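Enquirer: Predicted model and sequence below, questions to follow.
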Amino acid sequence: MKIGLDIMGGDYAPKATVLGAIDAYKELSPGEKLVLIGDKDIAVAILQENNFSPDHFEFVHTTEVIGMGEHPTKAITQKPDSSISVGFKLLKEGAIQAFSSAGNTGAMLVGSMFSVKTIPGVLRPALTAMAPKLKGGFNILLDVGANADCKPEVLVQFGVLGSLFANSVYGIDNPRVTLMNIGEEEEKGNLLCQASYPLMKETKLFNFTGNVEGRDVFSDLSDVIVCDGFTGNVILKMAESFYVATLKKGFKDEFFDRFNYEQYGGSPILGVNAPVVVGHGISSPTAIKNMVLLSRNMVNSGLVDKIRQAFQ
């Protein structure tokens, strides 16, 4: 297995990404190889500064970088030798089996759909995030930003994607899938939720257990929480602020420590034909390491094939 890592993506790249690659290498199995995509000369210099042999990695040298604020589609088409563009080219050709980056999220979404493309039958790929539960474990939340506006049938598909992800990658048996709403009752919510609820209730594709409210995000009422990307992104950013607030207040607590994005590595793009993971822009070496390991786990779980089968 070869896992591609964009070493130029992220606010602290390439130092943080290369250091994260070192940490990831130490946890990979002998048959798992990390391919560093970006400026090879800079990467080798960082490795040598840290007394780590470049021979532990494969390198694909690139000369361009897609900035965090660049227009995704324009950047992908106008910068063919960027680390993100080259990474997706390698993924499409099968030279790597997974690709991850803490770079431009939009470019990662566009790159996924232009290169490996959406799995037939999937209407919209989704981004996921983790919300820790008070009693341990976490809820998988999707979508968290790829699709601000959704149709009811798209939310149903998010339930399928989230359920397969929870079961295949995290070993959650018969995951409980819920719909984010403003009330528990079936008839509550906006037009989208009112139309989505009966579709999710009737489907046999996952274990739907009803509505949850915002107060339930950190409870054990569910394993997967489905919502449109606008709502999911608001929840995600609010959850991230909890961790920052506890740090600023000097408050130490095991539960709030689990809000630290570093533990989860990144957000998988579910519904495309290969494992793709997007990291947080401010990813540290620890976050990069966990992003690589999540990519590895997605390959080993056969998740993409399971999604293909579900949507046949």
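Expert: Cool, got the structure.
Enquirer: rest of the way, CA atoms for contacts and neighbours
Expert: Fine.
Enquirer: in the protein, which spans are strands?
Expert: Listed in chain order, the strands of the chain (DSSP state E) span 2-6, 33-38, 58-61, 98-101, 126-132, 138-142, 176-180, 207-212, 224-226, 267-270, 276-278.
Enquirer: Export these to TSV and append columns for distance to S284.
Expert: What follows is the strands of the chain, written out as TSV (distance: least, C-alpha to C-alpha, whole Å):
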stretch	distance to S284
strand 2-6	14
strand 33-38	16
strand 58-61	21
strand 98-101	12
strand 126-132	17
strand 138-142	22
strand 176-180	31
strand 207-212	33
strand 224-226	27
strand 267-270	15
strand 276-278	13
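Enquirer: Throw the ones you listed into a markdown table and include mean neighbour count, thanks.
Expert: Compiled in a markdown table, those are given as follows (neighbours: other C-alpha atoms under 10 Å):
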| stretch | mean neighbour count |
| --- | --- |
| strand 2-6 | 26 |
| strand 33-38 | 24 |
| strand 58-61 | 18 |
| strand 98-101 | 29 |
| strand 126-132 | 25 |
| strand 138-142 | 26 |
| strand 176-180 | 25 |
| strand 207-212 | 21 |
| strand 224-226 | 30 |
| strand 267-270 | 24 |
| strand 276-278 | 27 |
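Enquirer: Tell me which of these sits nearest to D305.
Expert: strand 267-270 (11.7 Å; C-alpha to C-alpha).
Enquirer: Quick one: residues in contact with the closest one.
Expert: 109, 125-129, 161, 275-279 (C-alpha atoms under 8 Å, 6 or more residues apart in numbering).
Enquirer: picking that back up, between the strands of the chain, which one is closest to Q78.
Expert: Q78 lies closest to strand 33-38 among the strands of the chain, at 16.7 Å (C-alpha to C-alpha).
Enquirer: what about the closest one, distance to the chain center?
Expert: Distance of strand 33-38 from its chain centroid, counting by C-alpha atoms, centre = their mean, to the nearest Å, is 19 Å.
Enquirer: That one packs against which elements?
Expert: strand 2-6, strand 58-61, helix 83-93 (3 or more C-alpha pairs under 8 Å, 6 or more residues apart in numbering; DSSP states H and E).
Enquirer: at 10 Å instead, please
Expert: strand 2-6, helix 15-25, strand 58-61, helix 83-93, strand 98-101, helix 285-301 (3 or more C-alpha pairs under 10 Å, 6 or more residues apart in numbering; DSSP states H and E).
Enquirer: Okay, one more to line up with it:
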Amino acid sequence: MSKLTIALDIMGGDHGPPVILSAAVKAIQNYPDVNFNLCGDEAVISPILSRLTPSARDRVEITHCEQVVEMGEAPTSALRHKKRSSMRRVIELVEQKQADACVSAGNTGALLTLSLYLLKTLSGIDRPALVGMMPTASHHKVVLLDLGANVNCTPDILFQYGVMGSVLAQQLADIERPRVALLNVGEEDIKGNAQVKSADQLFKDAPGINYIGYVEGDDIFTDHADVVVTDGFTGNVALKSSEGLAKLVINEVKRHSQRNFYSRLMAKIAFPLLKSIYNSVNPDQYNGASLIGLRGIVIKSHGNASKDAFYYAIVQAITEARMQVPDKIKTKIETVLLEQL
């Protein structure tokens, strides 16, 4: 099997090339069995080659792109007028089988629009979903989707999300029969809107899915389910709220540990524990939302991602490419649809 190739949009994101290039260098050094195609302004990218060993440089290709999709740019504008942009080029490389996956921290709407236009969805999938892995109390990770690709979802789309999330949990978390749940305002059957209730019935009628019913917001982090399905509006709010809370906890621990000599001493003694807690809730390590349901692997990084956060998005791309996630989703969707006939 030939080496994997990961295409990186160097120009996207709030912090621009410096942060993304630093993450790229780290990935290039840590994954000697992976090739990388860096898409963007060649004059900006070329200097990083001097930071690499000769063997590492041999695994890096630079694709010069004249245009950049701006963070506030309308998706339709990116589609029509940015045909030479770094964002479009990384997706084209996946479409043309010149890359096994791509990563961008750019404009989410533009990335979704370009990915849909160039890659198309898998048969049986109406809309792709942004999906991420979240921490739980038992240190397992839960698959949460949609994180913002589709604000309004039909029951059929929610059901498709559950099937795709189940495959992702099987492949990335090595769970044989992932527990799939619908996010709702209560666990009782009478709770929820019409879309959620209809989706609930679709899951109950699908024997190929290990469906456990409704969960509430606080259940996301309790290891109650392996896959939690919701619409993009609710999922995005849940994601941003959890990230904000994690940052609050981290900052409060730092602040209180520096209040006086006694607190600094106690913080030093408790450093291993504090470091473990920090690592478990640090949002950076959960960066990298998969745009699943497409005929190719597209990873969306946070626009304000740090070097470490973007690096984790690259790792996510490598992992999904090795697992051949789109092929696994295609097989699962076809199986579930046949069971419903």
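Expert: Arrived safely, thanks for sending. What you see is a predicted model, and the numbers here were worked out from it, not measured in a lab.
Enquirer: For the two chains, what TM-score is obtained?
Expert: Once superposed, chain against chain, the TM-score is 0.94 (TM-score structural alignment, normalised by the length of the first structure); 310 aligned residues with a C-alpha RMSD of 1.7 Å.
Enquirer: rewinding a little: for G189 of the first structure, find the nearest of the helices and strands packed on strand 33-38 of the first structure.
Expert: Going by C-alpha to C-alpha, the one of these nearest G189 of the first structure is helix 285-301, 33.9 Å.
Enquirer: in terms of contact, does K204 of the second structure touch G162 like I think?
Expert: No - the criterion here is C-alpha atoms under 10 Å, and K204 of the second structure misses it with G162 at 11.8 Å.
Enquirer: Nearest the geometric middle of the second structure, what residue?
Expert: When C-alpha atoms, centre = their mean is applied to the second structure, the residue found nearest the centroid is A289 (1.1 Å).
Enquirer: Give me the aligned partner of that residue over in the first structure.
Expert: Alignment note (TM-score structural alignment): A289 of the second structure maps to S267 of the first structure.
Enquirer: now Q201 of the second structure
Expert: So, by TM-score structural alignment, Q201 of the second structure is matched to P198.
Enquirer: what about that match, neighbour count?
Expert: 15 (other C-alpha atoms under 10 Å).
Enquirer: With L236 of the first structure instead?
Expert: For L236 of the first structure, the neighbour count with other C-alpha under 10 Å is 19.
Enquirer: ok, it touching A131?
Expert: Yes - counting by C-alpha under 10 Å, L236 of the first structure touches A131, with 7.9 Å between them.
Enquirer: Which residues are in contact with each of those two?
Expert: 141, 259 (C-alpha atoms under 10 Å, 6 or more residues apart in numbering).
Enquirer: Quick check: the gap between the corresponding residue of the first structure for T136 of the second structure and K237 of the first structure.
Expert: Residue pairing (TM-score structural alignment): T136 of the second structure is matched to K133 of the first structure. Between K133 of the first structure and K237 of the first structure the computed distance is 17 Å (C-alpha to C-alpha, to the nearest Å).
Enquirer: among the strands of the first structure, which is nearest N190 of the first structure?
Expert: strand 176-180 (10.9 Å).
Enquirer: Could you list every helix and strand in contact with the closest one?
Expert: Using 3+ C-alpha pairs under 10 Å, 6+ apart: strand 176-180 of the first structure touches strand 138-142, helix 152-170, helix 191-202, strand 207-212, strand 224-226.
Enquirer: what would the ones you listed look like in TSV with distance to P120 of the first structure?
Expert: TSV is the format used below for these (distance: least, C-alpha to C-alpha, whole Å):
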stretch	distance to P120 of the first structure
strand 138-142	20
helix 152-170	12
helix 191-202	20
strand 207-212	23
strand 224-226	21
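Enquirer: In the longest helix anywhere in the second structure, which residues are buried?
Expert: In the second structure, taking DSSP state H as the definition, the longest helix is helix 232-257. By neighbour count on 16 or more other C-alpha atoms under 10 Å, the buried set for helix 232-257 of the second structure is 232-236, 238-239, 242-243, 246-247, 249-250, 257.
Enquirer: between the helices and strands packed on strand 176-180 of the first structure, which one is nearest to K252 of the first structure?
Expert: strand 138-142 (19.3 Å).
Enquirer: Now that closest one on the second structure. Mean distance?
Expert: Compared with the second structure after fitting, strand 138-142 of the first structure deviates on average by 1.0 Å (mean C-alpha distance after the TM-score superposition for the first structure).
Enquirer: helices or strands next to that strand in the packing?
Expert: Under the contact criterion of 3+ C-alpha pairs under 10 Å, 6+ apart, strand 138-142 of the first structure touches strand 126-132, helix 152-170, strand 176-180, strand 224-226, helix 229-248.
Enquirer: now the ones you listed as a markdown table including distance to C193 of the first structure?
Expert: Formatted as a markdown table, these follow (distance: least, C-alpha to C-alpha, whole Å):
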| stretch | distance to C193 of the first structure |
| --- | --- |
| strand 126-132 | 17 |
| helix 152-170 | 7 |
| strand 176-180 | 8 |
| strand 224-226 | 10 |
| helix 229-248 | 12 |
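Enquirer: most tightly surrounded among the helices and strands packed on strand 33-38 of the first structure?
Expert: Comparing these on average neighbours per residue, with mean count of other C-alpha atoms under 10 Å, the densest one is strand 98-101 at a mean of 29.
Enquirer: average offset between that strand and the second structure?
Expert: Here the mean offset of strand 98-101 of the first structure against the second structure after fitting is 0.7 Å, by mean C-alpha distance after the TM-score superposition for the first structure.
Enquirer: Excluding chain neighbours, give the residue nearest to the aligned partner of V156 of the first structure in the second structure in space.
Expert: Alignment note (TM-score structural alignment): V156 of the first structure maps to F159 of the second structure. Among residues not flanking F159 of the second structure along the chain, A199 sits closest, at 6.0 Å (C-alpha to C-alpha, 6 or more residues apart in numbering).
Enquirer: D231 is in contact with that neighbour, correct?
Expert: No - applying C-alpha under 10 Å, one finds A199 of the second structure not in contact with D231, separated by 11.3 Å.
Enquirer: List the residues that are in contact with both of these two.
Expert: 154-155, 157-158, 182.
Enquirer: thinking again about what came up before, same list, the buried residues of helix 232-257 of the second structure, but as a markdown table with distance to K120 of the second structure please.
Expert: What follows is these, written out as a markdown table (distance: C-alpha to C-alpha, whole Å):
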| residue | distance to K120 of the second structure |
| --- | --- |
| G232 | 19 |
| F233 | 23 |
| T234 | 25 |
| G235 | 23 |
| N236 | 23 |
| A238 | 28 |
| L239 | 26 |
| S242 | 31 |
| E243 | 31 |
| A246 | 35 |
| K247 | 36 |
| V249 | 40 |
| I250 | 40 |
| S257 | 51 |
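Enquirer: Out of these, which comes closest to T331 of the second structure?
Expert: Nearest member of these to T331 of the second structure, counting by C-alpha to C-alpha, is G232, at 24.6 Å.
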